[in-house]
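Enquirer: Here is a sequence with its predicted model. Questions after.
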Amino acid sequence: MLTAYDAMTASVFDEAGIPVILVGDTMGACHLGYDSTVPVTLEEVLVLSAAVVRGTSRALIVGDLPFGTYQAGPEQALRSATQLVKEAGVGAVKLEGGERSARQIAMMVSAGIPVMGHLGLTPQSVNAFGGNLVQGRGETAARRLLQDARAVQDAGAFAVVLEAVPETLATEITAALDVPTVGIGAGPDCDAQVLVWTDAMGLTPGRLPRFVKTYTALRDTLGDAARAFADEVVSGAFPAAEHAYR
């Protein structure tokens, strides 16, 4: 699974055979210029999810429920998820939280909306965590995370994202669940893996989390191309004769 936030990028991943594309609230930091996921609105997720849906033909598109669109209870969660399915055309939704989100998950699933859970480091709760910290360390925290994972599964979620979780705990949770786990910083034993596409493709500047593998230097490639364009415009090399209409 990779994230995507626009039709063109999503079409590339779709053609490459990526089976699941997440329109994550990570758009806040890597697409909309926010300093976290917290300010992201449902309207923003709707617009970008619809674009991703239009750019794909085979991948399952999962739309994130942003902060403040499901915490009030099951009815609010169902209204938000229904908008994403009806207006954007996503095939499933994702939300954060374990036992505290179980009622919301059950309500959406009962209405026919597939739901993906998200446990561990849940970015919408970064203020409560005191930062982007690994979750599930220590016996008590590990037991709680396993309990949350079971609650999410029992509520009807079809998969669970595990983010920034110790490898041994992620392995234990994966073995304990009947639904697949999707790891991001949770080791190799999860059933699937997800990365934010701008991280994986080398577009995100600065220091990245240790769990990120960068597969290409896209920021350098784009920068070099932009500088080449500017230089050719200044020198008069572009546009050349072949770029003009007769």
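Expert: Received the coordinates, thanks.
Enquirer: make it CA atoms for all contacts and neighbour counts henceforth
Expert: Fine.
Enquirer: residue boundaries of the strands in this structure?
Expert: 2-3, 20-23, 60-64, 92-94, 115-120, 159-163, 181-184, 192-193 (DSSP state E).
Enquirer: Could you list every helix and strand in contact with the longest one?
Expert: Contacting strand 115-120 under the criterion 3 or more Cα pairs under 8 Å, 6 or more residues apart in numbering; DSSP states H and E are the following elements: strand 92-94, helix 102-110, helix 139-155, strand 159-163.
Enquirer: what comes up buried for the third one?
Expert: Spelled out, that is helix 139-155. 142, 145-146, 148-155 (16 or more other Cα atoms under 10 Å).
Enquirer: out of the helices and strands packed on strand 115-120, nearest to residue 239?
Expert: Checking those against residue 239 by Cα to Cα gives strand 92-94 as the closest, at 45.8 Å.
Enquirer: hmm, back to that, let's have the helices and strands packed on strand 115-120 in TSV, adding distance to residue 121.
Expert: Below are the helices and strands packed on strand 115-120 laid out as TSV (distance: least, Cα to Cα, whole Å):
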stretch	distance to residue 121
strand 92-94	14
helix 102-110	17
helix 139-155	11
strand 159-163	5
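Enquirer: Off-centre distance for stretch 36-50?
Expert: 12 Å (Cα atoms, centre = their mean, to the nearest Å).
Enquirer: List the buried residues of it.
Expert: For stretch 36-50, burial by neighbour count (16+ other Cα under 10 Å) applies to 36-42, 45-46, 48-50.
Enquirer: let's bring in a second model and compare:
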Amino acid sequence: MAEHPAEVQITPEAIRGRKGGAPIVCLTAYTYPIARLLDPHADLLLVGDSVAMVLHGHATTLGATMEMMIMHGQAVMRGCRRACVVVDMPAGSYEHSAGQALASARRIMDETGCHAVKLEGGTDMADRIAAIVYAGIPVMGHIGLQPQSVEKEGGYKIKGRTQEDSKRLLADAQAVEKAGAFSVVIEGTVEPVAADITRRLSIPTIGIGASAQCDGQILVIDDAVGLTVDRVPKFVREYADLRSAVADAAQRYAADVRARRFPGPEHVFQPKGKSAP
């Protein structure tokens, strides 16, 4: 199954070194079995705060908690051998101060054993990124559409559609870079702006709803395999249709149970010395 015969751990520094090279393959992962399946194929697995929506049914990522992120981070780390694992810092865990951000980052690293943390924000969060990096913890940035700001901004709004907004995005990206982040996610940003930012930065950009010119791409795994049961975002390509597969399996199972076709003789246990009829 593995594309790489040797399980060499991919580090944040190795991701940084991929700038301008082979595209970086990134996916979200929230559970042990999914991590096991994705690990041979992905360079980076993000335990995203999207888990609050995807697995826990919240309307936004604001439902994610530190406990939730740590629990899922631990599960993913148990399933990984080679991919670089990054855990999202949930809303409310870093915005108050650089001290709060560092304490939260340390807790995530200590309790999950992950390789890096990710937080949203640009110029406004540069001092938080710098404090965490200074303490020796790798940080992935996140600019453009920031899901943790959905309530403040009144919805999910594509970024970079005006000259002023484009300048602000570039300033955010450069601030994240200067603060010491090893890479930065660019989300929900018009293509030419995301491509221009990618050319201007010395660290890799990871696109989602951005540009093919980014140094890497990321998708939510449930979106990518067709498990999303609500609205599928425009920027998603579904590589499988597991919605139909799961629904079909459940339908056939229900029919077999109701018709007493399951369990069959091969699925039950008999007393010692008595064989199944």
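Expert: Structure received. These figures come from a predicted structure and were not determined experimentally.
Enquirer: Among the buried residues of stretch 36-50 of the first structure, which pair sits farthest apart?
Expert: 36 and 50, at 22.0 Å, using Cα to Cα across the buried residues of stretch 36-50 of the first structure.
Enquirer: and the equivalent of residue 109 of the second structure over in the first structure, how far is that from residue 64 of the first structure?
Expert: Counting by TM-score structural alignment, residue 109 of the second structure lines up with residue 85 in the first structure. Distance, residue 85 of the first structure to residue 64 of the first structure, using Cα to Cα, to the nearest Å: 11 Å.
Enquirer: Have a look at the two and say which one is more surrounded.
Expert: residue 64 (26 against 20; other Cα atoms under 10 Å).
Enquirer: which residues touch that one?
Expert: 22-25, 45, 93-95 (Cα atoms under 8 Å, 6 or more residues apart in numbering).
Enquirer: follow-up on the earlier one: could the buried residues of helix 139-155 of the first structure be laid out in a markdown table, adding distance to residue 127 of the first structure?
Expert: Output for the buried residues of helix 139-155 of the first structure, formatted as a markdown table (distance: Cα to Cα, whole Å):
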| residue | distance to residue 127 of the first structure |
| --- | --- |
| 142 | 20 |
| 145 | 19 |
| 146 | 22 |
| 148 | 20 |
| 149 | 22 |
| 150 | 25 |
| 151 | 23 |
| 152 | 22 |
| 153 | 26 |
| 154 | 28 |
| 155 | 26 |
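Enquirer: Residue 179 of the first structure: which of the helices and strands packed on strand 115-120 of the first structure is closest?
Expert: Closest of those to residue 179 of the first structure is strand 159-163, at 5.3 Å (criterion: Cα to Cα).
Enquirer: what does that closest one correspond to over in the second structure?
Expert: Against the second structure, strand 159-163 of the first structure falls on residues 183-187 (TM-score structural alignment).
Enquirer: Mean per-residue distance, the matching stretch versus the first structure.
Expert: Following the fit onto the first structure, the mean deviation recorded for stretch 183-187 of the second structure is 0.3 Å by mean Cα distance after the TM-score superposition for the first structure.
Enquirer: Correct me if wrong: the match of residue 109 of the second structure contacts residue 78.
Expert: No: counting by Cα atoms under 8 Å, residue 85 of the first structure does not reach residue 78; the two are 10.4 Å apart.
Enquirer: Show the end-to-end separation of stretch 74-92 of the first structure, please.
Expert: Length of stretch 74-92 of the first structure, first residue to last, Cα to Cα: 16 Å.
Enquirer: Buried residues in that stretch, which are they?
Expert: Buried-residue list, stretch 74-92 of the first structure, by 16+ other Cα under 10 Å: 74, 77-78, 80-85, 88-92.
Enquirer: ok, now stretch 113-128 of the second structure?
Expert: Residues of stretch 113-128 of the second structure classed as buried: 113-123, 125-128 (neighbour count, 16+ other Cα under 10 Å).
Enquirer: and it, how far out from the chain's middle?
Expert: In terms of Cα atoms, centre = their mean, the centre of stretch 113-128 of the second structure is set 14 Å apart from its chain centre.
Enquirer: ok, now stretch 227-244 of the second structure?
Expert: Relative to the chain's own centre, stretch 227-244 of the second structure is displaced by 16 Å; criterion: Cα atoms, centre = their mean.
Enquirer: I'd like to check which residues are in contact with the residue mapped onto residue 203 of the second structure from the first structure.
Expert: Taking TM-score structural alignment, the alignment pairs residue 203 of the second structure with residue 179 from the first structure. By Cα under 8 Å, 6+ apart, residue 179 of the first structure lies in contact with 153, 157-160.
Enquirer: which residues of the first structure fall in helices?
Expert: 7-15, 27-30, 42-54, 74-83, 102-110, 126-129, 139-155, 167-176, 197-200, 218-235 (DSSP state H).
Enquirer: Can you tell me what sits against the last one?
Expert: In this case it means helix 218-235 of the first structure. By Cα under 8 Å, 6+ apart, helix 218-235 of the first structure touches 201-205, 238-239.
Enquirer: are any of these buried, and which?
Expert: 201-204.
Enquirer: out of the residues you listed, what pair is the most spread apart?
Expert: Maximum pairwise distance among those (Cα to Cα): 8.1 Å, between 201 and 204.
Enquirer: What count of nearby residues applies to residue 148 of the second structure?
Expert: As a burial measure, residue 148 of the second structure scores 22 neighbours (other Cα under 10 Å).
Enquirer: Would you confirm that it contacts residue 61?
Expert: Yes: Residue 148 of the second structure is within contact range of residue 61, at 6.2 Å (criterion: Cα under 8 Å).
Enquirer: mind checking how far residue 140 of the first structure is from residue 164 of the first structure?
Expert: Between residue 140 of the first structure and residue 164 of the first structure the distance is 17 Å, computed by Cα to Cα.
Enquirer: Repeat that for residue 124 of the first structure.
Expert: 14 Å.
Enquirer: now residue 130 of the first structure
Expert: For residue 130 of the first structure relative to residue 164 of the first structure (Cα to Cα), the value is 14 Å.
Enquirer: And these two? Which one has more around it.
Expert: residue 164 (24 against 8).
Enquirer: Go ahead and confirm that one touches residue 134.
Expert: Yes: using Cα under 8 Å as the test, residue 164 of the first structure is close enough to residue 134 to be in contact (5.0 Å).
Enquirer: and for these two, which residues touch both?
Expert: 120-121.
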